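Enquirer: sequence unknown, structure follows:
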């Protein structure tokens, strides 16, 4: 699977108008903070924590299990016994911390993920605790110009020591084009960030939907809805999703998984989607195309986002 994205009848060039409209609200140098209220946190701790997680995830835990004096994060999946996706997550390792990791996941399934971890703990000396009520998760862009980035994430982390003094984790988002990821104690809010950043203007946009829309524009999926085909129907009301996507020949070439304004996310067959001049989702017209970071020549069977 790989990501693409869609908009309602707009071309790729026109979709960048969103950035122009969004960034026009803020002056140069303004830092943008998005609070991710739909994400949860689980702390896994113990002497065998890295070996324990290594056997349950799709990525290599050694990517964050190093001796560098900085926070680290990586994207990974948890699978069921049949090898199908259960949960998409980000795992964090705090600097100089050797016996614990923090797992970020969709907030609606944090208890299920905890039970999944407990099921495989056996006799290992591992503690598993949900800490969502103790911490906040933020996405941060050092400058609104960062919203325009179309290359692999290379955002610089600044003011690390100030964040560390307050018990926060700060590092680049391990995925593409999504700025910094900051995990802070609940009491830290925008005025505190402004003080940390030398009184540089820090802004919390009106709603988290700006961040959701930003993810869709870049073709980056997140959370239980994006991977609904691999989950049980009891975990979420499916009536708002799985809308069939049709091409001009009225062939079903995929399913809609989520929508925000004129952007959406879905599961598509690549060849049929990219060769179709027009797509239909219910009464809406849609189009799809390759995001800039997607390999242009590699042949793939499915595309995750529309």
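Expert: That came through, no problem. The structure displayed is predicted, hence computed values, not measured ones. Numbering: from 1, shown residues only.

Enquirer: contacts and neighbour counts: CA atoms only from here.
Expert: Fine.

Enquirer: what's near enough to touch residue 204?
Expert: 32-35, 190 (C-alpha atoms under 8 Å, 6 or more residues apart in numbering).

Enquirer: repeat for residue 248
Expert: By C-alpha under 8 Å, 6+ apart, the residues touching residue 248 are 276-280.

Enquirer: Helix, strand or coil: sort out residue 255 for me.
Expert: Each residue gets one of three states, and residue 255 gets strand by DSSP: H, G, I helix; E, B strand; the rest coil.

Enquirer: Next, count neighbours for it.
Expert: Around residue 255 there are 22 other residues, counting by other C-alpha atoms under 10 Å.

Enquirer: where exactly do the helices run in the stretch 201-306 of the chain?
Expert: 209-218, 270-275 (DSSP state H, counting those that start in this stretch).

Enquirer: sorry, that was for the stretch 1-150 of the chain
Expert: Under DSSP H, counting those that start in this stretch, the stretch 1-150 of the chain gives helices at 12-15, 17-23, 49-54, 110-119.

Enquirer: Got another one to weigh against that:
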């Protein structure tokens, strides 16, 4: 064996020895790390809160009624589309509709269950607060309930991440825009906090005494709050295709499924015998649905309730109606077969695009609506 071969073997042996030593060293490091203290759930949540900014916005278009008395749940159960017996510690808030005798929506609402067993809070459109109170009083006969406005006492807040809309309807622990850490917050007994039951990207819904600044309470709790332009929450709703209030839904004009109530957890299909219910009515396919719109022109040139026409001008009647405008985005009650043939349409003189809500890709699995283009991002939205 020549000298070069011997020298090579010696060097290889030394190299192998160094590698083996490094492996043993790495192994000992891993063992030390395994013995290290694992952060608690509370510590992990605190770490996320410190780096994950959210928006806390008072929703000035919403107000609250209080329904008190031992018959409060049974009373409202006879008037709404959802099953209020589901209200418990795990579901402190439900989305529901009040219907007229023809099964059309007259009020949309979120109903909250605080710790008091005999009280429910109804969040509704501020412009129809008195009308809803009158509607409830009309059916109150022979029930042990008291109905009163708490508009001057309770304010409505939304806490959300505007970027979480990109994650669709479901939150995941791995998402950089996941806001699940908010679910474990405790802001005190006077503040009622619940995940928005309609869909995940809408964040939290909070009822709080009007004198309390919820944004400041969140900061004290360790949540990082970021500022957002006025109307940001409305823009988030529009991108998701979520309508609320009389101006967007209309009074006695729309069926629950047309407003996507069957996909926003507002309807209990097994529930019967409430005002507006008809056998099989809620299971019928509807041709019109609320969809997000994106304007490819000056949105100042369009106005709510304008008719929407097809781009080619082949249809003599409108294919939809504009229900709201917020920046470059809008809500339209659209004829789905017409939209599937061409997602582009005209509002006034502005070319407009019908877009698929991001959450529909998970929820509407068997519908042709998946053929629509998903909403793109705009730099100036």
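Expert: Cool, the structure landed. Just so it is clear, the model here is predicted, and its values are computed rather than measured.

Enquirer: Can you pull the TM-score for these?
Expert: TM-score for the superposed chains, counting by TM-score structural alignment, normalised by the length of the first structure: 0.78, backed by 261 aligned residues with a C-alpha RMSD of 2.6 Å.

Enquirer: Redo the contacts of residue 204 of the first structure as TSV? Include neighbour count.
Expert: Output for the contacts of residue 204 of the first structure, formatted as TSV (neighbours: other C-alpha atoms under 10 Å):
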residue	neighbour count
32	23
33	25
34	22
35	19
190	14
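
Enquirer: check contacts around the most centrally placed residue in the first structure.
Expert: Nearest to the mean C-alpha position of the first structure, by C-alpha atoms, centre = their mean, lies residue 222 at 4.4 Å. Residues counted as contacts of residue 222 of the first structure (C-alpha under 8 Å, 6+ apart) are 88, 106.

Enquirer: what about the equivalent of residue 289 of the first structure over in the second structure, how many neighbours?
Expert: By TM-score structural alignment, residue 289 of the first structure lines up with residue 355 in the second structure. Neighbour count for residue 355 of the second structure, taken as other C-alpha under 10 Å: 24.

Enquirer: Residue 355 of the second structure touches residue 361, doesn't it?
Expert: No - counting by C-alpha atoms under 8 Å, residue 355 of the second structure stays clear of residue 361, with 11.8 Å between them.

Enquirer: Pick the most deeply packed of the helices of the stretch 201-306 of the first structure.
Expert: Mean neighbours per residue, mean count of other C-alpha atoms under 10 Å, is largest over the helices of the stretch 201-306 of the first structure for helix 209-218, with a mean of 20.

Enquirer: Could you list every helix and strand in contact with that one?
Expert: strand 5-7, strand 252-260, strand 263-269 (3 or more C-alpha pairs under 8 Å, 6 or more residues apart in numbering; DSSP states H and E).

Enquirer: and if we set it to 7 Å?
Expert: Judged by 3 or more C-alpha pairs under 7 Å, 6 or more residues apart in numbering; DSSP states H and E, the packing partners of helix 209-218 of the first structure are strand 5-7, strand 263-269.

Enquirer: how about the ones you listed, which one is nearest residue 112 of the first structure?
Expert: For those, proximity to residue 112 of the first structure was assessed by C-alpha to C-alpha; strand 263-269 is nearest, at 23.9 Å.

Enquirer: how far off helix 209-218 does that closest one point, in degrees?
Expert: Taking axes from the mean of the first three to the mean of the last three C-alpha atoms, to 10 degrees, one finds strand 263-269 of the first structure and helix 209-218 inclined to each other by 40 degrees.

Enquirer: After superposing both structures, state the mean offset of strand 263-269 of the first structure relative to the second structure.
Expert: In this overlay with the second structure, the average offset of strand 263-269 of the first structure from its partner residues is 0.7 Å by mean C-alpha distance after the TM-score superposition for the first structure.

Enquirer: What residues in the second structure pair up with that strand?
Expert: Counting by TM-score structural alignment, strand 263-269 of the first structure pairs with residues 329-335 of the second structure.

Enquirer: Mind listing residues that contact that stretch?
Expert: The contact list for stretch 329-335 of the second structure (C-alpha atoms under 7 Å, 6 or more residues apart in numbering) reads 238-239, 241, 287-295, 319-325.

Enquirer: on that earlier part again, for residue 27 of the first structure, find the nearest of the helices and strands packed on helix 209-218 of the first structure.
Expert: strand 263-269 (25.8 Å).
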